[in-house]
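Peer 1: Sequence isn't available, so here's the structure alone:
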């Protein structure tokens, strides 16, 4: 996938996320004040209204990470092992941050952390 195609894909994901976030009751009043929040500002607003655990917040953080990686030439590189993320994984989820191996390991560790916290 070319850089332009990746940018277009990420822009489409951003538009969809912004629409879903704008529909959240907690966000409607905040977004009416200003429509053109940058991703960083939007992340901060969602943090301020305590939506850090919301799935849309997690997607927004992944989108921000993917955009940053694209800017520095590391899009498609696993955030853990720094190997290339499989093309099929990126085609399925353009916001993917880990290769299949590291993703499985991350999920196992995260489940263990959740068990320890409860």
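Peer 2: Happy to help now that I have it. Everything numeric in this text was worked out from a predicted model, so none of it was measured.

Peer 1: drop to CA atoms for contacts and neighbour counts, all remaining ones
Peer 2: OK.

Peer 1: contacting residues around residue 66?
Peer 2: By C-alpha atoms under 8 Å, 6 or more residues apart in numbering, residue 66 lies in contact with 75, 94-97.

Peer 1: where's residue 101 relative to residue 109, distance?
Peer 2: Using C-alpha to C-alpha, to the nearest Å, residue 101 is found at 13 Å from residue 109.

Peer 1: now do residue 56
Peer 2: With C-alpha to C-alpha as the criterion, residue 56 and residue 109 are 22 Å apart.

Peer 1: When those two are compared, which one has more neighbours?
Peer 2: Just comparing residue 56 and residue 109: by other C-alpha atoms under 10 Å the higher neighbour count belongs to residue 56, 17 against 12.

Peer 1: structure B:
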């Protein structure tokens, strides 16, 4: 699998997330300077500001995980069972971390937790 299209796609996702972050007042108040924050720095700043449950934080974490997987040659591999994640899942969500079987099991196991968060 060629990684260049995936790198481009993840970069586009990162750009979109950075635009959403820059437009979000709650997050912008913690970014006091014009520093170009890395993903890790953004994650750290949001953690320090107790924004770990914020949807943008969760997307940043998933993006960071996808980038790490790409760097070590495991992009598209399920984080639970290590099977190949179905292409249609990665097309629908390039940040997907689980195959459909593990994703369904994860959702069943965390159904109560998911209900409490919404």
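Peer 2: Structure received. These numbers were taken from a predicted model, which means no experiment stands behind them.

Peer 1: Could you tell me the TM-score of the two chains?
Peer 2: After superposition, the two chains reach a TM-score of 0.91 (TM-score structural alignment, normalised by the length of the first structure), with 116 aligned residues with a C-alpha RMSD of 1.7 Å.

Peer 1: the longest helix in the second structure is where?
Peer 2: Across the second structure, the longest stretch assigned as helix under DSSP state H is helix 4-22.

Peer 1: what range in the first structure does that helix sit on?
Peer 2: Helix 4-22 of the second structure corresponds to residues 4-22 in the first structure, going by TM-score structural alignment.

Peer 1: for stretch 88-108 of the second structure, same thing?
Peer 2: The aligned range for stretch 88-108 of the second structure is 88-108, by TM-score structural alignment.

Peer 1: Which residues does the matching stretch contact?
Peer 2: Contacts for stretch 88-108 of the first structure (C-alpha under 8 Å, 6+ apart): 6, 9-10, 59, 62-63, 65-66, 76-81, 83-86.

Peer 1: Drop anything exposed from the residues you listed.
Peer 2: Buried members of these, scored by 16 or more other C-alpha atoms under 10 Å, are 6, 10, 62-63, 65-66, 76-79, 85.

Peer 1: Would you convert the residues you listed into JSON lines that also reports secondary structure?
Peer 2: Formatted as JSON lines, these follow (DSSP: H, G, I helix; E, B strand; the rest coil):
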{"residue": "6", "secondary structure": "helix"}
{"residue": "10", "secondary structure": "helix"}
{"residue": "62", "secondary structure": "helix"}
{"residue": "63", "secondary structure": "helix"}
{"residue": "65", "secondary structure": "helix"}
{"residue": "66", "secondary structure": "helix"}
{"residue": "76", "secondary structure": "coil"}
{"residue": "77", "secondary structure": "strand"}
{"residue": "78", "secondary structure": "coil"}
{"residue": "79", "secondary structure": "coil"}
{"residue": "85", "secondary structure": "coil"}
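
Peer 1: and which of those is nearest residue 32 of the first structure?
Peer 2: residue 63 (22.5 Å; C-alpha to C-alpha).

Peer 1: Setting the sequence-adjacent residues aside, check what's closest to the closest one.
Peer 2: Ranked by C-alpha to C-alpha, 6 or more residues apart in numbering and with sequence neighbours excluded, the top spatial neighbour of residue 63 of the first structure is residue 95, at 5.9 Å.

Peer 1: For the second structure, which segments are assigned as helices?
Peer 2: For the second structure, applying DSSP H gives helices covering 4-22, 25-28, 39-48, 55-71, 87-92, 100-109, 111-117.
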